[in-house]
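> give me coordinates for this.
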Amino acid sequence: MSDLEPRPEESLCESSGRPGPRAEFFPAREVPLGGVRGVTVFRSLPQRDLPTVGAWCFLDHFDGASKANPEGHDIDPHPHIGLQTVTWPLDGRIRHRDSVGSDVEIAPGQLNIMTSGHGIAHSEYRVPGHISGHGLQLWVALPGESRDIAPHFEQHRELPAFRAPSIEGTVLIGTLDGVTSPATAYTPIVGADLRVAAGADTALPLNPAFEHAVLVIAGALSLDGTVVEPGSLFYLGSDRDAIRVHDTTGAHLLLLGGEPFGEDLVMWWNFVARSHEEIEQARNDWEKHDVGRFADIAGHSPEQRIPAPPLPGLHLKPRKRRCGVPHE
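Predicted coordinates for the structure are as follows:
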């Protein structure tokens, strides 16, 4: 899944320092995907007042199966720059192909991570016979020294298990309490899929140098006394070495965290950059079919490439802890 809104807004995100402990809800918004009939995603990042959590700058919880597409959806070739895509399916199978020659299927429990660097194109197709639509798609912003590296792709079929009293799960990327994923990360970060046992009253260890957020996928639980249910991203801020977890029925959640990102970002469509001019150049390179930057994908014709939407009329610059619209 990628940002396929037909008229994406430019998201403007200024760097921020450690915010201290927080307890704030950021409701996900429903976003219909352009060109994919009947598919709506629930987008938790970026938010107007929370554009990033560490280097995490995009989070969609998607369920692509619908009456129009009961077995899922296909997403044709489209480009990325300046980011890593992190794909974590919760059911079914997805076929990933890209312009560096990757052609793999991914199933639940496996992780795809694609580093776009200077430029990459990819597609995501359903696998016949497998209903594939429920999962998580995330982006990690690449820091300045890595954002123009050569694009590359990796798949991890075995990821390390995390275990704490009444909590167990998988570390997707980065490190959680000494458990480190083999997935390549370019900033200090953590992403973990966790399940809390029914009746739990325990502590989830955290890195106090990181800011963290939690997305509840199923169930409900209490975090330091605040009830958190599916539908909103719960932002914990920074400077916590643990958070108290109480659960009566069992819950499934995603933990995100990282050092606060120390660079300004401009995000638009499928691009993460530092200026409007970089976005404009990437869009032009895609539209003029610059195969030096966005090579063709084997098995796809040039006509299948998703065209870039029109750029917004305003020339926008990053602003602190606001995203998507300029200050009045």
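
> from here on, just use CA atoms for contacts and neighbour counts.
Noted.

> the helices in the stretch 201-328 of the chain, which residues?
Applying DSSP state H, counting those that start in this stretch to the stretch 201-328 of the chain gives helices spanning 276-287.

> now the strands for it?
Under the criterion DSSP state E, counting those that start in this stretch, the stretch 201-328 of the chain contains strands at 201-205, 211-218, 221-223, 226-228, 232-237, 242-246, 251-258, 265-268, 271-273.

> out of those strands, nearest to Phe153?
strand 271-273 (17.1 Å; CA to CA).

> same for the closest one, what does it pack against?
Of the remaining helices and strands, those touching strand 271-273 by 3 or more CA pairs under 8 Å, 6 or more residues apart in numbering; DSSP states H and E are strand 75-80, strand 265-268, helix 276-287.

> looking at the ones you listed, which is buried most?
Compared across the helices and strands packed on strand 271-273, strand 265-268 shows the largest average neighbour count, a mean of 26 (mean count of other CA atoms under 10 Å).

> that older thread, right, so of the strands of the stretch 201-328 of the chain, which gets closest to Phe26?
Closest to Phe26 of the strands of the stretch 201-328 of the chain is strand 232-237 (CA to CA; 5.0 Å).

> now the other sequence, so there's something to compare against:
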Amino acid sequence: MSNLEREPAELVCPPALPQASPARILEPRDVPLGGPRAMGVRRTLPQRGRTTIGAWCFIDHYGPDDVAVTGGMVVPPHPHTGLQTVSWLFEGEVEHRDSVGSHAFVVPGDVNLMTAGHGISHSEISTPETTVLHGVQLWTVLPDASRDVAPFFENATTTPVAVDDATVRVFVGELEGAPPGTVTTFSPLVAAQIDVPEGGEAWIPLDPDFEHGFLVDAGPAHLTFAALEREVDPAGENDDPLSETGHTIDVARNELAFLTTGHEGVRVRATAGPVRLVLVGGTPFEEEIVMWWNFIGRDHDEIVAFRAQWEQDVIAGADPSGRFGAVGDSGDPLPAPVLPGIRLKPRNER
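Down below sits the predicted model:
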């Protein structure tokens, strides 16, 4: 998905700094993707005070939307650099085309992952059969050693598994107790959908080396982030968890709960209706990056160069086979917004 804001903020994202609170709520902001009838999204990442969770750097949450009212998703060809896009749907279908020749459909239960690397362009359009559109779009930052890889696209089907009362689908990385995701990653990452019926609960193990985010699609979700205390049995016959200690919060629908490192699990309780959430996580991202529009670079000058290449090679048609390539049968490509008239200065937003 493209960032269609006409005046996108330039963000310099510094390395992670220690946080006093183990968990806190990040509120969404509404972003329209286009004109007055355009589909809207709820953006929880990036925002002031938190620009990444692991290498996850962008979270858009949308729907359930009546396509007859919103017009659905219509995102013409647009560029990306230095990142991966991860598309995950709860309902509906989206057609994907890109400049490396991929043509695929995003459907519930499948994950589409596109690695932009050196540069790619793509389009995303909801299909005519789609009446309701509902899902999330996520980006991950590619670390410096991998950010110039050749672009490629992957689609994978996930397998649901029961964990206590929950149904869990892992679509990126690994989560104990569930089949792992099979798409390519370039840093330690996890992403999963977790569904808990009303009155149910589930213990979800977490990697203590990861930061985590919990985006609630249906809720509220009652979350207890904890380490497990175990009774030591000299005979070695009883090491069942006895109690949980940690931080408990209630997370409303559309909110994102951010959790610092050092936690071994979360108990998800559905105390006021069914819960559906998307869990993301990864090791703290230690590199400073610059995000603007659909580009990720390492300094202001790189962003300026990416924009100039897109405008010259694709919008002006000077070299359609250049860094970003061309996407066929998807309409006219999106012109890049105008850059602000100031150079970037690092902001400590973490």
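
> export the helices and strands packed on strand 271-273 of structure 1 to CSV and tack on distance to Phe62 of structure 1?
Below are those laid out as CSV (distance: least, CA to CA, whole Å):
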stretch, distance to Phe62 of structure 1
strand 75-80, 13
strand 265-268, 20
helix 276-287, 26
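
> for these, which one sits closest to Phe25 of structure 1?
strand 265-268 (22.4 Å).

> what separates that closest one from the chain centre, distance-wise?
Centroid separation for strand 265-268 of structure 1 versus its chain: 14 Å, with CA atoms, centre = their mean, to the nearest Å.

> go on, stretch 97-109 of structure 2?
17 Å.

> circling back to that earlier point, for the strands of the stretch 201-328 of structure 1, which one sits closest to His156 of structure 1?
When those are compared (using CA to CA), the closest one is strand 251-258, at 17.9 Å.

> surely Met114 of structure 2 is within a strand?
Yes - looking at Met114 of structure 2 with DSSP: H, G, I helix; E, B strand; the rest coil, it is inside a strand.

> quick check: the residue lying closest to it once chain neighbours are set aside vs Pro77 of structure 2, distance?
Leaving aside its sequence neighbours, Met114 of structure 2 sits nearest to Phe153 (CA to CA, 6 or more residues apart in numbering; 4.4 Å). Using CA to CA, to the nearest Å, Phe153 of structure 2 is found at 15 Å from Pro77 of structure 2.

> picking that back up, spit out the contact partners of the residue nearest to Met114 of structure 2.
The contact partners of Phe153 of structure 2, taken as CA atoms under 8 Å, 6 or more residues apart in numbering, are Ser102, Asn112, Leu113, Met114, Thr115.

> got a list of what the nearest residue to the last one once chain neighbours are set aside touches?
This means Thr115 of structure 2. The shortest distance from Thr115 of structure 2 to any non-neighbouring residue, by CA to CA, 6+ apart, is to Gln84 (4.3 Å). Gln84 of structure 2 is in contact with Leu113, Met114, Thr115, Ala116, Gly117, Trp139, Thr140, Val141, Leu142, counting by CA under 8 Å, 6+ apart.

> quick check: the gap between the equivalent of His80 of structure 2 over in structure 1 and Ile173 of structure 1.
Alignment note (TM-score structural alignment): His80 of structure 2 maps to His80 of structure 1. As for His80 of structure 1, its distance to Ile173 of structure 1 is 20 Å (criterion: CA to CA).

> with that, I have no additional questions.
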